[in-house]
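Asks: Coordinates for the following, if possible.
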Amino acid sequence: MANLPSYGHVLPSLEVIRELVARGHRVSYANDPAFADVITAVGADFIPYRSTLLSYLDGRAEWPSDEIAHRDLFLDDAIAMTPQLRAAFEHDRPDLVLYDQGVGAVRVLAEQWRVPHVMFSPNSVPDRSDDELLREFEERRRDPRFSVHYGRWAEWLRNNGIPSGYLGRPARELALIPRVLQPNPDRVDSRRTTFVGPCFGARSEAWQPPAGVERVLLVSLGSTFTGKPGFYRDCVAAFGDLPGWHVVLQIGKHVDPAVLGELPGTVEVRDWVPQLAVLEKASAFVTHGGMGGCVEGLFHGVPMIAVPQDPHTDQPDNADVLVRLGVGRRIDPGRVTAGALRESLLELVGSPEVAARLAEVRQELMAEGGTARAADLIEAELAAARGIGGHSAAQPGRTRPVS
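Replies: Just a heads-up that it's a prediction; the model follows:
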């Protein structure tokens, strides 16, 4: 398994990896050393590589607003990652490769090694056919800047023994999200992509609200988009004086709490929170609309106010899906005011229709199978590669990794 050094990408995979290890497989998990502890905690062997994206993914550096520059960053990371992982597995070739959708280098290595590969998608998946994607790809090459980017991409592929500059969609994909959060689920090829829903397990973190609190509100912009002191001040103004409410305000590691001014006793400021544990007690959630947070909010039946922070990600689409499902409100950053935030919260938590819809959606999530189903499907791919048929069982004395 290989992944980006981002909690939004790593956390959805961890319980699947834990389950594979529990079934007797040896799993090697490649990531930046910053994630060594969370990966070894689920029983995987940690394989380090140095990511060029770490400062962007942990919020220290601002993502470029230009799409081509954004793509260049991921290409640079793939180019840097490839020789590191090739060296790590030179004498220990995997039987099966798992990789996050943001890690193109590992798909290239799997093609080189001629081993089966399965992509994990912690976000929504493309809903166009291979032909549609290829036509779009060719049209974009007419843009001179994209053409330069494409030239670098194609050269990198050629240098790795792949003659075409276009890899296409993966043959097998597990979407670690519920189908209801896919913008156009009926257009997704079910022969290739399976929605397994939330892959959660028992979490050791615990959180309790202060005594006497009637309702809890979690405010979190995830781990990457946290440098927003003005937004946090708006949240304090909107929610800090609501009778009976306790506000958990996660501000990340790069905002000084002092810039928020004097805070009421109803507001608890943290640089990090055990999000699932807080959502278990929460009555509402203000989120940036990242897929991980949306999935966790739906899993716990919590209405959401989505404030998308990056137009180049799936955050705006996720926010729109929450609205379409009838379980959330969307407020774009330029329209955020204390009044708009407060009004949206009170509308959501006061609506019996929203509560009923949340209960229906949660039932759909639970029926998708989650962690156990994902592990079953991975074992089926491994069995097919070995010519066994059906679900495989780990073999005694097995020495090669599912990586």
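
Asks: C-alpha only now, for contacts and for neighbours.
Replies: Fine.

Asks: so the residue nearest to residue 182 when sequence neighbours are not counted is in which element?
Replies: Spatial nearest neighbour of residue 182, excluding adjacent residues (C-alpha to C-alpha, 6 or more residues apart in numbering): residue 124 at 5.3 Å. Assessed by DSSP states H and E, residue 124 sits outside every helix and strand.

Asks: I have a second one here; can you model it like the first so I can compare?
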Amino acid sequence: MARVLVVITPAEGHVNPSLGLVTQLIDNGEEVVYVCTEEYRSRIEQTGAQLLTYPFPQDAFSHDPVLKPQEYKHPYQFIYMMVGGIIRRMIPNVLRVIENQKFDYLIFDSLMGWGGTILAEKLGIPAVCSIASFAFVEPLGAGQSSNDKESDTEGLYETTMKITRELALEFQVRIPALEEIPAHAGRLKLVYTSRYFQPQAEKLDDSFIFTGPSIIPRQDAPTFSFELLRERYPQTVYISMGTILNKNLDFYRLCFEAFGDLPVNVVLSSGRYTCMEPLADRIPNNFIVKPYIAQLDMLQYTDVFITHAGMNSTSEALYNNVPLVMIPLTSDQPLVANRVQELGAGVTLNKHTLSATDLREALTEILSNPLYKKQAHLIGESLRNAGGYKRAAEMIMNHFAKV
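Replies: Alright, predicted model coming up:
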């Protein structure tokens, strides 16, 4: 069987979707070497893969000025983040830790963009692009209104291309055009969603394989008495703002104000590194606040999910037929939220003008209108029927068996 190199950006929303695929590839007989950071050792090694690590700040996507998520108002901002924040930092490290090793094919994270092409070319092997969000028909920031002074597009272009030329020289590869850097490369592009949920799917060719979300149980999830929820109230609302942008205590105060007197269970996952002490005496009786909850389990008991509309969280909710109240914060989240709302499975709120009244009205609307649940089920059905990580592994292995 083949020896596979997997290189994924060290971020929850990118590593987690790859785990089911890696597990299945190994179960099918492939040997997998996974290059990532020490932070993800436990869950990666649980797949059976060999882990090789390199240094990368654990909180880079929360605090690093280049990597920290933002609202991209021009494509150059996103492309600069890829080149300056990811490719320049990851590719030399990856090549160092795999030096003198041989592989049959590569699976790389789409957020690496051109970096995946560099790896494939240096190793002389074909590649698969792992796309943890929607496949981008256009790069993030395209079509957004922007002020040239604010975005400094000319300066961003020059800075990005300067770094790109330096990297091309260092690795002895062709200098790409700017628009090639974020493009989804590789012989296959693996998209962890359904063709139905993917926006503008008709513009994507047959190299894009839609397999639905790669969902496997988390082995390190804490226990939670889900069965006790229904003893309190018949309906349950779950709130989680992801792993990077979850420290906003003002938002949690709004949730207390909006839902504290409603006859519903409200389960709030505040994040492992969020200090809730300032709000400890303000938590309403119908709230259960925990630093971390097994989300896949929680969603099986959830009537409405209040979320930042990250792709992983959104997909997991819809996979379980759960409609959403969405407050997109950054990156691809507005795109994801817009698609959910377009298909009738949720309501999107504006983070800049958000009020307790907005939250309460959105939740009440979804709880009282069964159409949202119906539409969530429709999307969920498309995700469940897409085949998941088992089909993804089969498609990849079949493709390379023919090469």
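
Asks: Tell me how the two chains score on TM-score.
Replies: The TM-score (TM-score structural alignment, normalised by the length of structure 1) is 0.85; 370 aligned residues with a C-alpha RMSD of 2.4 Å.

Asks: one step back: give me the aligned partner of the residue nearest to residue 182 of structure 1 over in structure 2.
Replies: Aligned by TM-score structural alignment, residue 124 of structure 1 pairs with residue 134 of structure 2.

Asks: Isn't its match up against residue 189?
Replies: No. Residue 134 of structure 2 is beyond contact range of residue 189, at 11.1 Å (criterion: C-alpha atoms under 8 Å).

Asks: higher neighbour count, these two?
Replies: residue 189 (25 against 21; other C-alpha atoms under 10 Å).

Asks: Correct me if wrong, but that one is in a strand.
Replies: Yes. Residue 189 of structure 2 forms part of a strand when assessed by DSSP: H, G, I helix; E, B strand; the rest coil.

Asks: Now which residue in structure 1 aligns to it?
Replies: Here residue 189 of structure 2 is matched to residue 173 in structure 1, going by TM-score structural alignment.

Asks: swap in residue 125 of structure 2?
Replies: Checking TM-score structural alignment: residue 125 of structure 2 goes with residue 115.

Asks: Just give the number of residues close to that match.
Replies: 16.

Asks: show me what contacts it?
Replies: 94, 95, 96, 97 (C-alpha atoms under 8 Å, 6 or more residues apart in numbering).

Asks: ok, and the residues you listed in structure 2?
Replies: Mapped onto structure 2 and checked by both residues aligned by TM-score structural alignment, their matches' C-alpha atoms under 8 Å, the contacts of residue 115 of structure 1 keep the contacts 94, 95, 96, 97.

Asks: Mind telling me what element residue 33 of structure 2 is part of?
Replies: Assessed by DSSP H and E, residue 33 of structure 2 sits inside strand 31-36.

Asks: no wait, residue 38 of structure 1
Replies: Per DSSP H and E: helix 36-40 holds residue 38 of structure 1.

Asks: now that helix: which residue numbers in structure 2?
Replies: The aligned range for helix 36-40 of structure 1 is 41-45, by TM-score structural alignment.

Asks: compared with structure 1, how much does that stretch deviate?
Replies: Stretch 41-45 of structure 2: mean distance to aligned residues in structure 1 after superposition is 0.7 Å, counting by mean C-alpha distance after the TM-score superposition for structure 1.

Asks: list the buried ones in that stretch?
Replies: By 16 or more other C-alpha atoms under 10 Å, the buried positions in stretch 41-45 of structure 2 come out as 41, 43, 44.

Asks: Reformat those as JSON lines; add distance to residue 261 of structure 2.
Replies: What follows is the buried residues of stretch 41-45 of structure 2, written out as JSON lines (distance: C-alpha to C-alpha, whole Å):
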{"residue": "41", "distance to residue 261 of structure 2": "42"}
{"residue": "43", "distance to residue 261 of structure 2": "39"}
{"residue": "44", "distance to residue 261 of structure 2": "42"}
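
Asks: Noted, bye for now.
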